[in-house]
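> Sharing a model prediction with you, sequence too.
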Amino acid sequence: MTKWVNKYWLEVIYISSVLCFVGVFALLSMSEYATTMSQGLSESVIRFHVLANSDTKEDQLLKENVRDAVLLYMEPILKDSPSIDETRKRINTHLEEITQVAEQVIANWGKDYSVYVELKHEDFPTKTYGDIIFPAGNYEACRIVIGEGAGQNWWCVMFPPLCYVDAATGVVPLEGKEELKENLTDEQYEIVAFQADKPYDVRFKIVEWFNK
């Protein structure tokens, strides 16, 4: 009897060990997958991030006006950029001008808020832009902070240029999606592109969970 019990527990311990090993291996594999996907996305896009002074209606409207003025200024500069490196170079070259554009809008509104503009990496939560969804992660962004920067923010993608969504449909134009697809792997594109038949892609959830 004792021999049988010992054999039983040895089998239980063995099976448990195997299951633990498989679980740890699966977890490590998912972690590596999430890191690879997140890094790939981070290296393929440059985001545009505008933070309002506060959440008052006036400050939020001011933020939108700063956004529109900067996008209008930067559109012809970035329009024919052939690569993310070139886009980064052009943004860095025009940081002073971007600051001046923002300052002019703020002055026109009769405000004396400071403006801070920089190109840097920062952590983002999961964000939806039109029908494109970017998982949480660390992304490079052209960041404009108005005043205290304590209000709701606005963001889009400067490279590939996705800062123009069809207001009527809330959908990123086909041209923008094609440029995004050209700069991502097929798998990365499938993760961020919303599809009605599978809105909760398992791969997206893995990347999102490991980057929280």
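Arrived safely. Residues are numbered from 1 along each chain as shown.

> rest of the way, CA atoms for contacts and neighbours
Will do.

> Spatially central, which residue of this structure would that be?
Compute the mean C-alpha point of the chain, and by CA atoms, centre = their mean the closest residue is residue 134, 4.8 Å away.

> Tell me which helix or strand comes right after the helix ranked longest in the chain.
Counting by DSSP state H, the longest helix found in the chain is helix 2-42. Downstream of helix 2-42, the first helix or strand assigned by DSSP states H and E is strand 46-51.

> Outside of that following strand itself, list whatever touches it.
By CA atoms under 8 Å, 6 or more residues apart in numbering, the surrounding residues in contact with strand 46-51 are 63, 67, 84, 88, 139-146, 149-160.

> now do stretch 16-32
Residues from elsewhere that reach stretch 16-32, judged by CA under 8 Å, 6+ apart: 206, 210.

> re earlier: list only buried entries from the contacts of strand 46-51.
Buried positions within those, assessed by neighbour count (16 or more other CA atoms under 10 Å), are 63, 67, 84, 88, 139-146, 149, 151, 153-160.

> show me where this protein has strands.
Counting by DSSP state E, the chain has strands at residues 46-51, 115-124, 127-129, 132-134, 137-146, 153-159.

> So which of those is nearest residue 59?
Proximity to residue 59, assessed across those by CA to CA, is greatest for strand 137-146 (9.0 Å).

> Show me what the closest one is packed against.
helix 2-42, strand 46-51, strand 115-124 (3 or more CA pairs under 8 Å, 6 or more residues apart in numbering; DSSP states H and E).

> what about versus this one:
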Amino acid sequence: MLAAAGAALLVGGAWPLLRPGTVQATRTLEPDQVVRFRVIAAGDSPWDQAVKLDVRDAVLTRLEPVLARVHTRAGALAALRAGLPALRRTVAGVLARQRVSYGARVALTRTWFPARVYGSLVLPAGRYRALLVVLGRGSGHNWWCVLFPSLCFVDLTNAVAVPAVAPAAPPPPLPPAWRPPARRLVVRWGWPRRLRLGGWWRGLGRVF
């Protein structure tokens, strides 16, 4: 099943990610190439945040085998649209088990995301088609990932925010007597490591 998700990742137009410390030219995934997933917590209490993660797990568990068979963005959107009733039942079931007093809104919509960098991949800021789950008032921190290409289902723990301002200037060079010997740069190419079912998405989301 995870192998199929990896195949969907490649066919969908994503590129190999590198191990930390390696070098590769960046590629950009524009909003019209991507479908994203966002879960917004009811609040920022530890309980509300835990419920958010339970909802995330349940939704991704349902979506993983569905999106593993999808090879185009249009196909992903169609599958999500057709699956909305089942996803709403899934989310409602989690909230009932957790005995919370609030409900949820589950919709396929267009929503704004800030810029992010995943290794060699750049996701610019903009409005993206997304599966949006809003719990209760939706006043808490959110969790998100990329459903298509299937980046929710690979290890992307090194995703970072794009800085809003230019980085500070580098420090001046050391005097020649203290400069360390030059080292040859070695580039190692690698593919993302897939995680075992039950833990393969837990480190993926970014809170902002």
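Ah, there it is. This structure is a prediction, so every number in the text was calculated from the model and none was measured.

> now what about the TM-score between them?
After superposition, the two chains reach a TM-score of 0.60 (TM-score structural alignment, normalised by the length of structure 2), with 138 aligned residues with a CA RMSD of 2.7 Å.

> that older thread, now the strands of structure 1 in TSV, please, with extra columns for distance to residue 8 of structure 1.
Listed next are the strands of structure 1 as TSV, based on distance: least, CA to CA, whole Å:
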stretch	distance to residue 8 of structure 1
strand 46-51	58
strand 115-124	50
strand 127-129	51
strand 132-134	49
strand 137-146	46
strand 153-159	59
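
> which one of those strands lies closest to residue 170 of structure 1?
That would be, of those and by CA to CA, strand 127-129, which comes in at 8.2 Å.

> What is that closest one packed up against?
Counting contacts by 3+ CA pairs under 8 Å, 6+ apart, strand 127-129 of structure 1 packs against strand 132-134.

> Against structure 2, what's the mean shift for the strand it packs on, could you check?
If you overlay the two and look at strand 132-134 of structure 1, the average distance to its match in structure 2 is 3.6 Å (mean CA distance after the TM-score superposition for structure 1).

> Residue 135 of structure 1: neighbour count?
Counted with other CA atoms under 10 Å, residues neighbouring residue 135 of structure 1 total 24.

> re earlier: and the helices and strands packed on strand 137-146 of structure 1, which is most packed in?
Among these, ranked by average contacts under mean count of other CA atoms under 10 Å, first place goes to strand 46-51 (a mean of 23).

> residues near residue 127 of structure 1, how many?
Applying other CA under 10 Å, we find 13 residues neighbouring residue 127 of structure 1.

> In structure 2, what residue corresponds to it?
Under the alignment (TM-score structural alignment), residue 127 of structure 1 maps onto residue 116 of structure 2.

> Pull the contacting residues for that match.
Counting by CA under 8 Å, 6+ apart, residue 116 of structure 2 makes contact with 122, 123, 124, 125, 159, 160, 161, 162.

> any idea which of the residues you listed is closest to residue 97 of structure 2?
residue 159 (31.8 Å).

> give me every residue that touches the residue lying closest to that closest one once chain neighbours are set aside.
Counting by CA to CA, 6 or more residues apart in numbering, residue 159 of structure 2 lies nearest to residue 118, which is 4.5 Å off, once chain neighbours are set aside. Contacts for residue 118 of structure 2 (CA under 8 Å, 6+ apart) come out as 17, 156, 158, 159, 160.

> by contact count, what packs against the longest helix along structure 2?
The longest helix of structure 2 (DSSP H) is helix 73-98. Packing partners of helix 73-98 of structure 2 (3+ CA pairs under 8 Å, 6+ apart): strand 35-40, helix 46-67, strand 104-113.

> wait, which of those is closest to residue 92 of structure 2?
Of all the helices and strands packed on helix 73-98 of structure 2, strand 104-113 comes closest under CA to CA, at 7.2 Å.
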